[in-house]
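Visitor: Got a predicted model here, sequence first, then my questions.
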Amino acid sequence: MTKSKHFLEKYGILLAFIILFAIMAFMRPRTFLTVNNQLNIIRQVSINGIMAIGMTFVIITGGIDLSVGSMLAYASIVACSFAHPGEYPLYIPILVALGIGAVLGCVNGTIVAKGKVAPFIATLGMMTVARGLTQLFNGGRPINNLSDEFNFIGGGSLAGIPLPVIIFGCIILFGWFLLHHTRFGRYVYAIGGNETTAKVSGINVNKIYIQVYTLMGLLSALSGIVLSARVETATVIAGTGYELDAIAAVIIGGTSASGGKGTIFGTIIGVLIMGVLSNGLDLIGVSSYYQQIIKGIIIVGAVLLDKKK
């Protein structure tokens, strides 16, 4: 392998982000480069970023989770029913949301591991079930009138840094440590590289699958808390299409769609690329319809590059 090829494989995604950032800055320097706009980009990507960290674990195992948007919606709408002013302390809606996410994720993992159902099919079923549960919970009506303490999670800031960004940063550190510095992380890579070899090596593959999808459910619920707190309401359509953004960020970030390879750093860059692209195209005035086409082309291109490695 030549030095230039090795450099591109290791830092190509970072280089792509720098080039994209420079292009957007050149086209709209007075608006794109402002501090407020940069904070807005990070605040916007934090919700997708939290889910993308979990999706990194899932895809490295060779799986996929299409239910994250629906789990987000169900966890958030149930949690918000406990977040009205003067009714329950703040930790109640948070624990309710995380509990729902963990249970739904565990169900996904159990179906994949014990039922030997393909992750695509298992999570597609959960996507439909969770969305239906969301619509049933409050008769399709949104839940608002949330407490100031709850809304602070999505709209507040500490030392000038938006709280969603702080939460995202904590999840990045947690995901990085878990994936790159624990036995669990090594097992995740091993299963994605070769499941049969992992079993022969003594790894409890089913247990790891269940833990990975449970983690995904937890992070989906956390994203739901941040989202509903930010918009100060929970709706039945919350999280629609979020699974595609999370998957796109992970794939663009260099995680192999076939499993066994990927990094938290790459996912972060993938999330930022998606955020800068959307923000820049909005500032330029590109229609959201064209933005979807551009994102789709980028996803397919990232997969094709992965195949050629």
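Guide: Perfect, thanks for sending it.

Visitor: use CA for all of it now, contacts and neighbours both
Guide: OK.

Visitor: Distance-wise, check the most centrally placed residue in the chain relative to residue 239.
Guide: Closest to where the C-alpha atoms of the chain average out (Cα atoms, centre = their mean) is residue 51, at 1.9 Å. Using Cα to Cα, to the nearest Å, residue 51 is found at 11 Å from residue 239.

Visitor: cool, residue 132 as well?
Guide: Remark: distance between residue 132 and residue 239 (Cα to Cα) = 13 Å.

Visitor: When these two are compared, which one has more neighbours?
Guide: Using other Cα atoms under 10 Å as the criterion, residue 132 and residue 239 rank with residue 239 on top: 24 against 15.

Visitor: What is the burial count for the nearest residue to residue 242 once chain neighbours are set aside?
Guide: Counting by Cα to Cα, 6 or more residues apart in numbering, residue 242 lies nearest to residue 69, which is 5.2 Å off, once chain neighbours are set aside. Residue 69 has 29 neighbours, counted by other Cα under 10 Å.

Visitor: OK, contacts around residue 69?
Guide: Neighbour list for residue 69: 127, 220, 238, 239, 240, 241, 242, 243 [criterion: Cα atoms under 8 Å, 6 or more residues apart in numbering].

Visitor: can you pull the buried residues of the one helix or strand the last one maps to?
Guide: If I follow you right, that is residue 243. Using DSSP states H and E, residue 243 sits in helix 242-252. Across helix 242-252, burial judged by 16 or more other Cα atoms under 10 Å covers 242, 243, 244, 245, 246, 247, 248, 249, 250, 251, 252.

Visitor: A further structure is provided below for comparison with the first:
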Amino acid sequence: MQPRSEFSTGASSPGTAALAQASTPPAAKRGKSSVQWMFQNVVWLWLAALVVVFGVLNPFFFTLSNLQNVLVQATVLGLLALAVSLPLMVAEIDLSIASNMGFSAAIGAILTTRLGLSPAVGVPVGIAAATAIGFFNGLCVTRLKMVSLIQTLAVMIVLQGTLLAVTQGNTISDMPNPYIWIGQYTVGNWPVMPIVFLVALIGMGFLLRKTVLGRCLYATGGNALAANSAGIRVNRIKIVAFTLSGLLSGVAGYLLAAWQMAITSDQGEGFLLYAIAAPIIGGVSVFGGRGGAMGILGGVLLLTVIHVGLAITEVPSFYVQMIGGILIFIAVAVDAIRVNFVSQ
């Protein structure tokens, strides 16, 4: 029989750990579980609090028309948030999504309005152009080993300049009804456009949780070297992520043009930072390997409610951006605290 001292290994032994866990008071366990639940759902709690505040400040916020307005505005931002989430999940970033959105929409509109092609041709061509740009970004990052932050920044600047040159600084507004129908059509006074975001969100959730590609995205973002050692083609997964990001950007560009019934020379420039902030607030890690569709939805709704709520509460325009930035900062800070708490 071994001496008793050889069995005294401190808190690291399984028996001691189990004993310590068993000795933890039930009240403490419940308290820790409650705090953990609160941090895991902080986006939705923050969203509910803002809805109450804005509703108290202006009862119009609770009206059906304002709800429809929130859903419509969340559609374009939501698609862009999904687009930027895919590169983020593989530990990359795409800064060209907003410019890609505007440029691809302009291509589809020009083919339809100036060349007389059917929207059934112009719209898919525009979305295909956005997808090709995403594919090009993926090739540059994986094959040429370019830093995604700088490479997509360069593409963003090029697309902004190209859009300005193509439109000659003018607004394209003479779009036919078949082009803009999805942005204006309603069923029982409910806009149809948010259905596209809903379908994309369900598709993203299915992709991430139920497919091999989704597991490969998480594995690549979590540890690219380990994923490569496990037989995952990391470069191919990254190219797919950037390509799908471009596809979603193209769809968002078409919906924005159909909703606004116009394309300006700076189309989409105001969406980039919010599109990046939304998934990060919703739990997508900038270091890759973490995030989900429901979190992205929470981040999108939170930013949309902030934007709409500040607008209808008659906050002076020169304070709106500042207050919105402060609220976003608080949301991101709370999310950072949540991540640290969960990791502990």
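Guide: Perfect, thanks for sending it. In this text, all values refer to a predicted model and were calculated from it rather than measured experimentally.

Visitor: Just give me the match in the second structure for the residue nearest to the centre of the first structure.
Guide: Using TM-score structural alignment, the equivalent of residue 51 of the first structure in the second structure is residue 80.

Visitor: and its match, what helix or strand is that in?
Guide: Assessed by DSSP H and E, residue 80 of the second structure sits inside helix 64-89.

Visitor: helices and strands around that helix, which ones?
Guide: helix 97-113, strand 190-191, helix 193-210, helix 212-222, helix 234-260, helix 272-281, helix 293-312 (3 or more Cα pairs under 8 Å, 6 or more residues apart in numbering; DSSP states H and E).

Visitor: Tell me which of the ones you listed lies nearest to residue 29 of the second structure.
Guide: helix 293-312 (25.6 Å; Cα to Cα).

Visitor: in the superposed pair, what's the mean gap between the helix holding residue 80 of the second structure and the first structure?
Guide: Superposing on the first structure places helix 64-89 of the second structure at an average distance of 0.9 Å from its equivalents, by mean Cα distance after the TM-score superposition for the first structure.

Visitor: Enumerate every residue touching residue 80 of the second structure.
Guide: Taking Cα under 8 Å, 6+ apart, one finds 97, 98, 248, 249, 252, 275 in contact with residue 80 of the second structure.

Visitor: Please point out which of those residues the first structure shares.
Guide: Retained contacts for the contacts of residue 80 of the second structure in the first structure, judged by both residues aligned by TM-score structural alignment, their matches' Cα atoms under 8 Å, are 97, 248, 249, 252, 275.

Visitor: so the first one touches residue 244, yeah?
Guide: No. When contacts are counted by Cα atoms under 8 Å, residue 97 of the second structure is not listed as touching residue 244 (11.0 Å).

Visitor: ok, back up a step: so for residue 51 and residue 239 of the first structure, which residues contact both of them?
Guide: Listed as contacting both residue 51 of the first structure and residue 239 by Cα under 8 Å, 6+ apart are residue 68.

Visitor: Which position in the first structure pairs with residue 141 of the second structure?
Guide: Correspondence of residue 141 of the second structure to the first structure, assessed by TM-score structural alignment: residue 112.

Visitor: For that match, pull up the helix or strand it's in.
Guide: Taking DSSP H and E as the definition, residue 112 of the first structure sits inside helix 91-113.

Visitor: Contact partners for the closest residue to residue 157 of the first structure other than its chain neighbours?
Guide: Of all residues not flanking residue 157 of the first structure in the chain, residue 163 sits nearest, at 4.7 Å (Cα to Cα, 6+ apart). The contact partners of residue 163 of the first structure, taken as Cα under 8 Å, 6+ apart, are 152, 153, 154, 155, 156, 157.

Visitor: One more: residue 83 of the first structure?
Guide: Under the criterion of Cα under 8 Å, 6+ apart, the neighbours of residue 83 of the first structure are 89, 90, 92, 93, 146, 147, 150.

Visitor: How about residue 220 of the second structure?
Guide: Contact analysis of residue 220 of the second structure by Cα under 8 Å, 6+ apart lists 89, 90, 91, 227, 228, 232, 234, 237, 288, 289.

Visitor: Perfect, that will be all.
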